[in-house]
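Visitor: Need coordinates for the following:
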Amino acid sequence: MLIPVPAQDSDPSEVAVSRAMLDGHTVVFATPEGAQATCDELMVTGEGLDLWSRVRGLRKLTAVGRVLRADSAARSAHAALLADPAWRTPIRWADINLDDFDGLLLPGGHRARGMRSYLESPVLQDVVVSAFQRDLPVGAICHGVLLAARSVDPATGRSVLHGRTTTALTWQLERTAWQLARRTRFWDPDYYRTYREEPGQPAGYMSVQQEVTRALARPEHFRDTTDRVQASGRARDSMEDSRPAFVVEDGNYVSARWPGDVHTFAKTFATRL
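Guide: Next up, the predicted model:
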């Protein structure tokens, strides 16, 4: 079971909870150069997301950061991840051989500093194409779906998601977090936007939802929920409660929107293995 991640800034919930939910499977991590990765530290601690974060002595006082960071279950899973020998000894992206794996899981993360190399990697895009060609179980959550959308099968000239149904980080969720954090983390206003629109592009054009949708056969193949609890962005799922989660299955492909879906997403993906 393979989980590729960037060198830094992957989402701690999506990586660590997925690993925990795949207990019983041999998990191998892959990073650009085979060195141990680090998850987005702001999403682990919540420190640095409040107006006063740069005031000496106040950084550890979190309000907005407490809401946006990983929840207690995910932070516990992240602590266990750091102690996992598989996390400490990843393979290189270039050394991935899908003959060695029976599934591929693509976590997300939003911070441009680390995520762009992951989302734009031709090596990983080739891995994703090969996984779909082999009909391996593939799971993608949040920006991980964007990596899949950008993976173009040379046999068809289309994204591997063309003709499939999927969800991903929605523009509603992305915009809400961005608008909040751009005010409280004013010195880094685009922390929650991996890509920003160019002049002349409409609002949200470079959002995950809109880019993924452009890769699909039909716009309606992008799935979102109309359920108020699931759409609110205020409730997260857990081992015991899948009610807040929204997960889409299409054959051996499983997708989800954000860290609040991750327990249900990983549990659903595990059934494919």
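Visitor: C-alpha from now on. contacts and neighbour counts both.
Guide: Fine.
Visitor: Output the longest helix belonging to this protein.
Guide: Longest helix in the chain by number of residues (criterion: DSSP state H): helix 171-184.
Visitor: Now do the helices in the stretch 151-273 of the chain.
Guide: Per DSSP state H, counting those that start in this stretch, the stretch 151-273 of the chain carries helices over the ranges 171-184, 208-214, 228-231, 262-272.
Visitor: circling back: what are the contacting residues of the longest helix of the chain?
Guide: When contacts are defined by C-alpha atoms under 8 Å, 6 or more residues apart in numbering, helix 171-184 is touched by residues 49-51, 64, 188-193, 204, 207-210, 233.
Visitor: And the furthest pair within those?
Guide: For these, the maximum inter-member distance is 30.2 Å, found between Leu51 and Gln210 (C-alpha to C-alpha).
Visitor: give the contact list for Arg218.
Guide: Applying C-alpha under 8 Å, 6+ apart, the residues near Arg218 are Gly163.
Visitor: quick one more, to check against the first:
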Amino acid sequence: MKKVLVPLPDYGFDPTEAAIPWLLLTAAGYDVQFATPGGYSAMADLRMLRGTDLGIWKWVLTARKDAVMAYHQMSNSDAFCNPIPYTDIVADNYDALLLPGGHDKGVRPYLESALLQQVVSHFFVTQKPVGAICHGVVLAARSKHPQTGLSVLHTYKTTALLQSQELMAYRLTRLWLKDYYLTYPVTVQAEVTAELQDAAQFLTGPLPLKRDDARHLRRGFTVLDRHYLSARWPGDAYHFATDFIALLG
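Guide: Take a look at the predicted model:
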């Protein structure tokens, strides 16, 4: 049974971007294992789960019911309840790496972890499958190749959360949520693009108007370059998980 490592922050990851891939991977027979900073169970961004304080935009911005149900299944699984600490990760023990996103400030320790960046670098050097969605691409972009000192994504095509998406969510809610939707002052797209050899390597895909699901995979968008798969937002989660399983297969 192939093992897939999914590192998470203690708090703030996006429930859809972690739970939908977990659901489809486990259904396909893969062994999904989790890691957190201290080895304690993680918790998703509660605002994404419950729609708290999202006002009239709750129906647009909250995780969909299928994702919430998948999250509750995942959060009750043995693997999720017994993660390993980042310090215990042995990259060679895993066949693939999956990096979920999340925009709450709680994801910063995950995105800034030197330990996780070393793990990501190892997977790129050994060319094992890596999947990154939304802010998970930031973690990949910050990981350096040991031989060049450049980002491991430097020569890869990729996508990530679009600047237009990030700024729209921020502008819709900034009057009462302030900068909740801005994890950093620099947008995801801007930071990731800056690490690429050519800005044209960042692919935006079609307008992200509708979220995908198991019956409407074409609504989602992914970019595959060699052993690396990327996606933009929770609306790509089913397409992303399906393509990641195909990459593993």
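Visitor: circling back: of the contacts of helix 171-184 of structure 1 - the most surrounded one?
Guide: Leu49 (29 neighbours; other C-alpha atoms under 10 Å).
Visitor: on that earlier part again, pull out the buried positions in the longest helix of structure 1.
Guide: By neighbour count on 16 or more other C-alpha atoms under 10 Å, the buried set for helix 171-184 of structure 1 is 171, 173-175, 177-178, 180-182, 184.
Visitor: Equivalent analysis for stretch 223-232 of structure 1, please.
Guide: Within stretch 223-232 of structure 1, the residues scored as buried using 16+ other C-alpha under 10 Å are 223-224, 230-231.
Visitor: Please identify the residue in structure 1 that aligns with Arg171 of structure 2.
Guide: Aligning on TM-score structural alignment places Arg171 of structure 2 opposite Gln179 in structure 1.
Visitor: mind checking how far that match is from Tyr192 of structure 1?
Guide: 9 Å (C-alpha to C-alpha, to the nearest Å).
Visitor: Next up, the contacts around the residue nearest in space to the middle of structure 2.
Guide: Centroid-nearest residue in structure 2, with C-alpha atoms, centre = their mean: Pro100, separated by 2.1 Å. Contact analysis of Pro100 of structure 2 by C-alpha under 8 Å, 6+ apart lists 6-8, 13-14, 17-18, 132-136.
Visitor: How about Asp236 of structure 2?
Guide: Contacts for Asp236 of structure 2 were tallied using C-alpha under 8 Å, 6+ apart; they are 211-212, 219-222.
Visitor: Give me the ChimeraX select line for the residues you listed, limited to the buried ones.
Guide: Buried residues among the contacts of Asp236 of structure 2 (16+ other C-alpha under 10 Å), as a ChimeraX selection:
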select :211,212,219,220,221,222
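Visitor: Run the contacts of Asp236 of structure 2 past structure 1 and keep the common ones.
Guide: Conservation of the contacts of Asp236 of structure 2 in structure 1, assessed by both residues aligned by TM-score structural alignment, their matches' C-alpha atoms under 8 Å: retained contacts are 211-212, 219-222.
Visitor: okay, those in a markdown table with distance to Asp45 of structure 2 next?
Guide: Converted to a markdown table, the kept ones among the contacts of Asp236 of structure 2 look like this (distance: C-alpha to C-alpha, whole Å):
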| residue | distance to Asp45 of structure 2 |
| --- | --- |
| Arg211 | 19 |
| Asp212 | 21 |
| Arg219 | 24 |
| Gly220 | 22 |
| Phe221 | 23 |
| Thr222 | 23 |
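Visitor: Return the distance of the residue lying farthest from the centre of structure 2 relative to Leu97 of structure 2.
Guide: Residue distances from the centre of structure 2 (C-alpha atoms, centre = their mean) peak at Leu175, which lies 27.0 Å from the mean C-alpha position. Using C-alpha to C-alpha, one gets 37 Å for the distance from Leu175 of structure 2 to Leu97 of structure 2.
Visitor: same check, this time on His227 of structure 2
Guide: Computed as C-alpha to C-alpha, the His227 of structure 2 to Leu97 of structure 2 distance reads 11 Å.
Visitor: Mind listing the shared neighbours of the two?
Guide: 128-130.
Visitor: Of the residues you listed - the most surrounded one?
Guide: Using other C-alpha under 10 Å as the neighbour test, these are led by Val130, with 24 neighbours.
Visitor: Now check structure 1 for the residue matching it.
Guide: When structure 1 is aligned by TM-score structural alignment, Val130 of structure 2 is paired with Val138.
Visitor: Wait, its match touches Ala256, no?
Guide: No. Here Val138 of structure 1 does not reach Ala256: they are 11.7 Å apart, not a contact under C-alpha atoms under 8 Å.
Visitor: For the counterpart of Thr242 of structure 2 in structure 1, which non-adjacent residue is spatially closest?
Guide: Taking TM-score structural alignment, the alignment pairs Thr242 of structure 2 with Lys267 from structure 1. Counting by C-alpha to C-alpha, 6 or more residues apart in numbering, Lys267 of structure 1 lies nearest to Met21, which is 6.2 Å off, once chain neighbours are set aside.
Visitor: Three-state assignment for the aligned partner of the one you found in structure 2, please.
Guide: Correspondence of Met21 of structure 1 to structure 2, assessed by TM-score structural alignment: Leu24. When classified by DSSP: H, G, I helix; E, B strand; the rest coil, Leu24 of structure 2 comes out as helix.
Visitor: how about the strands in structure 2?
Guide: Secondary structure of structure 2 (DSSP state E): strands at 3-7, 11-13, 31-36, 43-44, 84-85, 96-99, 130-133, 222-225, 228-231.
Visitor: Give me the helices and strands touching the second one, please.
Guide: In this case it means strand 11-13 of structure 2. Judged by 3 or more C-alpha pairs under 8 Å, 6 or more residues apart in numbering; DSSP states H and E, the packing partners of strand 11-13 of structure 2 are strand 43-44.
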